[in-house]
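J.: missing the sequence, but the structure's below:
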C-alpha cells in the first residue's frame, strides 16, 4: 500500500483532504478499518488531522 501511495506522490498526482499536493514520500502510515483513508506518520507520530488524511480512492 505504501509503495502505491509513494508512486502517486512521485507522479505528482496525490493530494491530502485539504487539497495540498503531496511532494514527500511517506515512510509510515495508518489506514482506516474501511480502507478509505490513510493518515501519515511523521517522525513516529501519527498525524490524525482530517485535512492531512489521504483518500485512497486516488490511488
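T.: Alright, I've got the coordinates. Just so it is clear, the model here is predicted, and its values are computed rather than measured.

J.: going forward, measure contacts and count neighbours with C-alpha atoms only.
T.: OK.

J.: quick one: residues contacting the one residue sitting closest to the centre of the chain.
T.: By CA atoms, centre = their mean, the chain has its centre lying nearest to residue 54, at 4.2 Å. Residues in contact with residue 54, defined by CA atoms under 8 Å, 6 or more residues apart in numbering, are 15-17, 37-39.

J.: residue 14 too?
T.: So residue 14 contacts 5, 8, 21-22, 58-59 (CA under 8 Å, 6+ apart).

J.: contacting residues around the residue lying closest to residue 42 once chain neighbours are set aside?
T.: Nearest non-adjacent residue to residue 42, counting by CA to CA, 6 or more residues apart in numbering: residue 28, 7.6 Å away. By CA under 8 Å, 6+ apart, the contact set of residue 28 is 2, 40-42.

J.: try it against this one:
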C-alpha cells in the first residue's frame, strides 16, 4: 500500500512522532464505525468515507487516514483512536 521508503520518512506533522502502518482488522473495525456515522476527525467533522489503511502515531492517540493509496497528513483530518 505504501512504500517502505516513504513510511520510513513520514512522521506526524503535529508531534513529529514516528508512524506505524495499520491494516486488516483494526481498519475494518474503524470502517464499520465510519459507516455507522460515529467517527469524527480532529476538526470535529464526520468522517464520511472508509479508509484503506491508517498511519498510527507512536503514542496511539491519533491516526492519519490513507485514501486511494495516499496518506492524508493533515492534522485536522487525523482520527482519534480512543473510543
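T.: Yes, it's here. Only a predicted model underlies this, so the values are computations on that prediction, with no experimental measurement involved.

J.: superposed, what's their TM-score?
T.: The TM-score (TM-score structural alignment, normalised by the length of structure 1) is 0.85; 58 aligned residues with a CA RMSD of 1.1 Å.

J.: need the longest helix for structure 2.
T.: Of all segments of type helix in structure 2, defined using DSSP state H, the longest is helix 25-35.

J.: mean per-residue distance, the next helix-or-strand element following that helix to structure 1?
T.: Toward the C-terminus, helix 25-35 of structure 2 is succeeded by strand 53-57 as the next helix or strand (DSSP states H and E). Its aligned residues in structure 1 lie a mean 1.0 Å from strand 53-57 of structure 2 after superposition (mean CA distance after the TM-score superposition for structure 1).

J.: still on that earlier bit, aligned partner of the residue nearest to residue 42 of structure 1 in structure 2?
T.: Correspondence of residue 28 of structure 1 to structure 2, assessed by TM-score structural alignment: residue 53.

J.: same check, this time on residue 10 of structure 1
T.: That one, residue 10 of structure 1, aligns with residue 35 by TM-score structural alignment.

J.: who are the neighbours in contact with its match?
T.: Contacts of residue 35 of structure 2 (CA under 8 Å, 6+ apart): 48-50.

J.: hmm, back to that, what about structure 2, which of the contacts of residue 54 of structure 1 hold up?
T.: Here is what carries over to structure 2 from the contacts of residue 54 of structure 1, by both residues aligned by TM-score structural alignment, their matches' CA atoms under 8 Å: 15-17, 37-39.
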